[in-house]
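S.K.: I'll drop the sequence and a predicted model, then ask my questions.
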Amino acid sequence: MRIHKPVPQAVLPALASAGASAAAWAGWLGWDQRYDVQADGSTSGPYEVWQVGGLVLTLLVAVGWTAVRGHSAAAVGGTTAGLTLAACVDWSDDASGLFMVGVALVMVGTFVASAVVCAVIDVLRRDVPVPH
């Protein structure tokens, strides 16, 4: 006889946050791999400002939605894991030698930003009375 233990309540929101973050990366940044050559010969890219801004806004909504439902730790951990994994996959063919620096910056930046968003939401949730 097998005894099934319930999945901890934070695992599913964390997995959903990780999946949504990786999907958001793929949707906003994953398709653009081309660097743009400027008139003076310099290069920029591969991402445009609007793509990164769209990713940030999408993640802000996803983290906020998860935190409002009381899963702040899952929002921070899942979003950080999903975005870090997406960056690793997307940048794995980087020849510049800065692959891990970029991934580390994505990981730290995502962790800090999502933790700040969740902290603000948690404070606001405590101040709002719950209707009975």
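M.R.: Okay, I see it. Residues are numbered from 1 along each chain as shown.

S.K.: drop to CA atoms for contacts and neighbour counts, all remaining ones
M.R.: OK.

S.K.: In this structure, what residue spans correspond to helices?
M.R.: Using DSSP state H, the helices of the chain run over 11-25, 49-68, 72-90, 99-127.

S.K.: Determine which stretch of these is the most buried.
M.R.: helix 72-90 (a mean of 23; mean count of other Cα atoms under 10 Å).

S.K.: now what about it, what contacts it?
M.R.: The contact list for helix 72-90 (Cα atoms under 8 Å, 6 or more residues apart in numbering) reads 10-11, 13-22, 25-26, 30, 59, 63, 66-67, 99, 103-104, 106-107, 110-111, 114-115, 118-119, 122.

S.K.: Below is structure B, check it against A:
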Amino acid sequence: MGLKRPVLRAVVPALVLAGMSVAAWAAWLGWDQDQDVRADGSVSGPYEPWQVAGLAVTLLAAVCCTAARGHSAAAVGGTTVGLTLAAYVDWSDDASGLFVVGVALVMVGTFVASAVASAVVSAATDPLRRDRPLTR
């Protein structure tokens, strides 16, 4: 019978955003796996602040564009699922098991940030949509 058009309109944007989130993780963070040792012996990393900021800005733009097109739930769900999956795959080789805490923090942080951004953009663009008549 196949999927109906309304289902596709809900699922496709979420899948696209999930894929974009995984690709953005790979582009910004996936290639950097080595921790940095400073002169005083302390260890940081593996990610630099500019990498995390780049990932955040990239995903913020994707969430805002998707929400502006009326797909707020897909923006939140797709980004959260994609980034959580990418973090899990990237960090799952940690033998201590503590990576699960980091993955949970990524999931919660991504959900909250994308939900706030999506709500703000939806509220700002809702009156501008042409498919709904303005009421007063």
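M.R.: In hand now; what should we look at? Keep in mind that what you see is a predicted model, and the values were worked out from it rather than measured.

S.K.: Contacts only, for the residue lying closest to residue 58 of structure 2 once chain neighbours are set aside.
M.R.: Spatial nearest neighbour of residue 58 of structure 2, excluding adjacent residues (Cα to Cα, 6 or more residues apart in numbering): residue 24 at 7.3 Å. Neighbouring residues of residue 24 of structure 2 by Cα under 8 Å, 6+ apart: 55, 58-59.

S.K.: now for residue 24 of structure 2: what does it line up with in structure 1?
M.R.: Aligned counterpart of residue 24 of structure 2 in structure 1: residue 24 (TM-score structural alignment).

S.K.: cool, residue 11 of structure 2 as well?
M.R.: By TM-score structural alignment, residue 11 of structure 2 lines up with residue 11.

S.K.: ok, now which ones touch its match?
M.R.: Contacts for residue 11 of structure 1 were tallied using Cα under 8 Å, 6+ apart; they are residue 74.

S.K.: follow-up on the earlier one: which one of the helices of structure 1 lies closest to residue 42 of structure 1?
M.R.: When the helices of structure 1 are compared by Cα to Cα, helix 49-68 sits nearest residue 42 of structure 1, at 17.1 Å.

S.K.: Just checking the distance from stretch 4-14 of structure 2 to the centre of its chain.
M.R.: 19 Å (Cα atoms, centre = their mean, to the nearest Å).

S.K.: likewise stretch 88-106 of structure 2?
M.R.: That offset, for stretch 88-106 of structure 2, works out to 17 Å (Cα atoms, centre = their mean).

S.K.: now do stretch 80-95 of structure 1
M.R.: How far stretch 80-95 of structure 1 lies from its chain's middle: 11 Å, per Cα atoms, centre = their mean.

S.K.: Tell me the counterpart residues of that stretch in structure 2, please.
M.R.: Going by TM-score structural alignment, stretch 80-95 of structure 1 sits over residues 80-95 in structure 2.
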